[in-house]
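Peer 1: What follows is a predicted protein model with its sequence.
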Amino acid sequence: MTDTRLRHAVAGRTILLTGTSCAVTDAAARHLSRAGARVLVATHPAHRSTGEVWVYRADPAAPATMRVLAEQLLDEHDRLDIVIHTAGTPPKQPSARNSRHPINTHYVGPTTLIRGLLPALRDDGSAQLINVSPAHLRLPLPARWGGHRASKAAFDTWFRGLARKARGRGVTTTSVYTGLVGTDVVTLICDAITLRPRQIAPWWLKSGRAIGH
């Protein structure tokens, strides 16, 4: 991925970044803004985004709030060219909250938002949906992280299932799986935008039987 190629891919386009990986969201927002994109960030109310971006605050654990956010985005922006969802990393300790919280945060909330945004995606073949997830979501789950990781794996499964419907509307979907030590996630996101593959993943995940749309 070169800066010139990225500028050609995103200059003047409207890109929405959402999800629970705040550090990745902020870094990607800055990079894409410098490349000439009009960047919107949907973030948790407690997070303070940086950079020259449009910021929308909504709690992903409240699906009704995500539905309102989708309506607001549709009202304020006549189109979206790229929507990028980034899943955060697991906490250091298992959550003491009930299972409904991670399910709403990582599955119900994000799917509600993206379903609401589909009408705003251009249907001329140029629009793209990108989901960024840790590759371990495609591997067996340790029991103590079951609720947290299973909710993210559910979104990943839903997103891959959305691919056929999206392609029918002229929308490209890309699943990005991070898993290599030292991998720059922002570079992977930029590669997804410029190359538009169905999947970017570590070699060991690509060789698994469960891979593919």
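Peer 2: Noted; the coordinates are in hand.
Peer 1: alpha carbons only for contacts and neighbour counts from here, please
Peer 2: OK.
Peer 1: Just confirm residue 11 contacts residue 39, I think it does.
Peer 2: No. In this structure residue 11 lies outside contact range of residue 39 using CA atoms under 8 Å: 10.5 Å.
Peer 1: Tell me which of the two has more neighbours.
Peer 2: Relative neighbour count places residue 39 above the other of residue 11 and residue 39, with 25 against 15, counting by other CA atoms under 10 Å.
Peer 1: Next, the contact list for that one, please.
Peer 2: When contacts are counted by CA atoms under 8 Å, 6 or more residues apart in numbering, residue 39 touches 14, 15, 16, 17, 29, 32, 33, 52, 53, 54.
Peer 1: Next, it: secondary structure please.
Peer 2: The assignment at residue 39 comes out as strand when based on DSSP: H, G, I helix; E, B strand; the rest coil.
Peer 1: any idea which residue sits dead centre in this protein?
Peer 2: When the chain is reduced to its mean C-alpha position, the nearest residue by CA atoms, centre = their mean turns out to be residue 85, at 1.0 Å.
Peer 1: Which strand or helix spans that residue?
Peer 2: Assessed by DSSP states H and E, residue 85 sits inside strand 82-86.
Peer 1: next helix or strand past that strand?
Peer 2: Later in the chain than strand 82-86, the nearest helix or strand by DSSP H and E is helix 100-103.
Peer 1: List of residues touching that following helix?
Peer 2: Outside of helix 100-103, the residues within contact range by CA under 8 Å, 6+ apart are 61, 147, 148, 151, 152.
Peer 1: Give me the contact list for stretch 191-209.
Peer 2: Counting by CA under 8 Å, 6+ apart, stretch 191-209 makes contact with 1, 5-6, 9, 128, 130, 135, 138, 172-180, 188, 211-213, all of which sit outside it.
Peer 1: Run the chain-centre distance for it.
Peer 2: Distance of stretch 191-209 from the chain centroid (CA atoms, centre = their mean, to the nearest Å) equals 15 Å.
Peer 1: Now the terminal residues of it, how far apart.
Peer 2: The straight-line separation of the ends of stretch 191-209 (CA to CA, to the nearest Å) is 24 Å.
Peer 1: What residues sit buried inside it?
Peer 2: By neighbour count, with 16 or more other CA atoms under 10 Å as the criterion, the buried positions of stretch 191-209 are 191, 192, 193, 194, 196, 198, 199, 200, 201, 205.
Peer 1: and the two most separated of these?
Peer 2: When these are compared pair by pair using CA to CA, the two farthest from each other are 194 and 205, 21.9 Å apart.
Peer 1: quick one: the helices in the protein?
Peer 2: Counting by DSSP state H, the segments of the chain that form helices are 3-10, 22-34, 63-76, 100-103, 109-117, 146-168, 185-195, 203-206.
Peer 1: Please compare the first structure with the one that follows:
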Amino acid sequence: MAKTVLITGASSGIGRATARTFLHDDWTVYATARDPADIADLADRGAETAALDVTDGTQIRAVVDRMDEEQGRIDCLVNNAGYGQFGPVEDVPTDLLHRQMDVNLYGPHRLIRAVLPHMRERGEGRIVNVSSVAGRFATPGMGVYSASKFALEGLTDALRNEVESHGIEAVLVEPGPVETDFADRADDELAVLERSGAYEKLYKLYDDGATFGGSSPVAVHPMDVADVVLEAAVVPDPEARYPVGAFADLSLKARYLPDRVRDTVFALFERLL
């Protein structure tokens, strides 16, 4: 019997590529998105599709119960749905911080709580949380987004040890910039901020070009990330973390620099701007 995977945020980018990669590897794929019309082509490719907003507990329970009823097993959960709320910490109102956490942190937590009883009953399962290098290395202008990913990393670290005795693994995938519409969504979220006037150099950095996806010269293709997600889902005895791309590797190494050195680099970069 084919293994089953539940993938959130499959309407575009990493999620869509991940659904296609798992289908190619002969998994039974439940691809989800807020609007099922956005993933109709995945249904044509053989995926089961469903509406799922990760902030909606009723929809989450419905999809998980459907998988259990139709397949009798949930082998893997890929928590991919998310977006980036960029902007200086002062300029991001608390309600937008809450929304960022609701999608990027509470959403995965809701899904984890929903699938774990089914995995535990079978004594096996794999949870793959798609994080970011921003979850290990925070930069100016990305504090809110980084906070959500730092929190997801901490949640996953604790979870990994909590579920190990039940035959379940929890893994993090940490991409750097990816060639998706992530940056476009981030620009939209940035545009709604009321600027304090104190951080125009940061805003100029965003205005001058994509720095975290899209056309960035260091961005990787979504299929590169999808391949790593599949590896994290199937490899025996998985690593705790899987960075994706040269930029991700370099960024994760940079976090070992003393804080004062990193702060000096950021200050120099700001002066150069």
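Peer 2: In hand now; what should we look at? In this text, all values refer to a predicted model and were calculated from it rather than measured experimentally.
Peer 1: Can you pull the TM-score for these?
Peer 2: Counting by TM-score structural alignment, normalised by the length of the first structure, the TM-score of this superposition works out to 0.76. Behind it: 198 aligned residues with a CA RMSD of 3.1 Å.
Peer 1: Mind giving me the PyMOL command for buried ones among the contacts of residue 39 of the first structure?
Peer 2: Of these, the buried ones can be selected in PyMOL as follows, counting by 16+ other CA under 10 Å:
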select buried, resi 14+15+16+17+29+32+33+53
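Peer 1: so which of the helices of the first structure gets nearest residue 92 of the first structure?
Peer 2: Set against residue 92 of the first structure and scored by CA to CA, the helices of the first structure come closest in helix 146-168, at 11.6 Å.
Peer 1: matching residues in the second structure for that closest one?
Peer 2: Aligned by TM-score structural alignment, helix 146-168 of the first structure corresponds to residues 143-165 of the second structure.
Peer 1: Name the residues of that stretch that are buried.
Peer 2: Of the residues in stretch 143-165 of the second structure, those buried under the neighbour-count criterion (16+ other CA under 10 Å) are 143-153, 155-157, 159-160, 163.
Peer 1: if I pick the residue nearest to residue 203 of the second structure when sequence neighbours are not counted, what's in contact with it?
Peer 2: Distances taken as CA to CA, 6 or more residues apart in numbering place residue 87 nearest to residue 203 of the second structure, at 7.7 Å, with adjacent residues excluded. When contacts are counted by CA under 8 Å, 6+ apart, residue 87 of the second structure is found next to 141, 142, 143, 144, 190, 193, 203.
Peer 1: switch to 7 Å and redo it
Peer 2: The neighbourhood of residue 87 of the second structure, defined by CA atoms under 7 Å, 6 or more residues apart in numbering, consists of 141, 142, 190.
Peer 1: For the last one, grab the count of nearby residues.
Peer 2: The burial metric for residue 190 of the second structure, expressed as a neighbour count using other CA under 10 Å, is 20.
Peer 1: Now check the first structure for the residue matching it.
Peer 2: With the correspondence set by TM-score structural alignment, residue 190 of the second structure falls in a gap relative to the first structure.
Peer 1: Tell me which residues of the strand or helix carrying residue 190 of the second structure come out buried.
Peer 2: Secondary structure assigned from DSSP H and E places residue 190 of the second structure in helix 182-191. By neighbour count with 16+ other CA under 10 Å, helix 182-191 of the second structure contains the buried residues 182, 183, 186, 187, 189, 190.
Peer 1: unless I'm mixing things up, the fifth one is touching residue 83, no?
Peer 2: Going back to what we said before, that points to residue 189 of the second structure. No. With contact defined as CA atoms under 7 Å, residue 189 of the second structure does not count as touching residue 83 (9.2 Å).
Peer 1: hmm, back to that, so the strand holding residue 85 of the first structure aligns onto which residues of the second structure?
Peer 2: Against the second structure, the aligned range for strand 82-86 of the first structure is residues 76-80 (TM-score structural alignment).
Peer 1: From the chain's centroid, how far away is that stretch?
Peer 2: On the basis of CA atoms, centre = their mean, the separation between the geometric centre of stretch 76-80 of the second structure and that of its chain is 9 Å.
Peer 1: Give me the residues contacting that stretch.
Peer 2: Surrounding stretch 76-80 of the second structure, the residues in contact under the criterion CA under 7 Å, 6+ apart are 4-9, 15, 108, 125-130, 233.
Peer 1: if you set the cut-off to 8 Å instead, what comes out?
Peer 2: Here stretch 76-80 of the second structure has contacts from 4-10, 14-15, 108, 111-112, 115, 125-130, 233, using CA under 8 Å, 6+ apart.
Peer 1: What is the burial count for the aligned partner of residue 113 of the first structure in the second structure?
Peer 2: With TM-score structural alignment defining the correspondence, residue 113 of the first structure maps onto residue 111 in the second structure. Neighbourhood size, residue 111 of the second structure [other CA under 10 Å]: 23.
Peer 1: Would you check that residue 111 of the second structure makes contact with residue 58?
Peer 2: No. With contact defined as CA under 8 Å, residue 111 of the second structure does not count as touching residue 58 (11.1 Å).
Peer 1: now the helix holding residue 190 of the second structure against helix 13-24, angle please.
Peer 2: 150 degrees (axes from the mean of the first three to the mean of the last three CA atoms, to 10 degrees).
Peer 1: on that earlier part again, relative to residue 72 of the second structure, which of the contacts of residue 87 of the second structure is nearest.
Peer 2: For these, the nearest to residue 72 of the second structure is residue 142 (41.0 Å; CA to CA).
Peer 1: list the contacts for the residue lying closest to that closest one once chain neighbours are set aside?
Peer 2: Nearest residue to residue 142 of the second structure, sequence neighbours excluded (CA to CA, 6+ apart): residue 86, at 5.0 Å. By CA under 8 Å, 6+ apart, residue 86 of the second structure lies in contact with 141, 142, 143, 144, 145, 186, 187, 189, 190.
Peer 1: Quick one: those residues as CSV, columns for distance to residue 271 of the second structure too.
Peer 2: What follows is the contacts of residue 86 of the second structure, written out as CSV (distance: CA to CA, whole Å):
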residue, distance to residue 271 of the second structure
141, 15
142, 19
143, 20
144, 23
145, 24
186, 25
187, 23
189, 26
190, 23
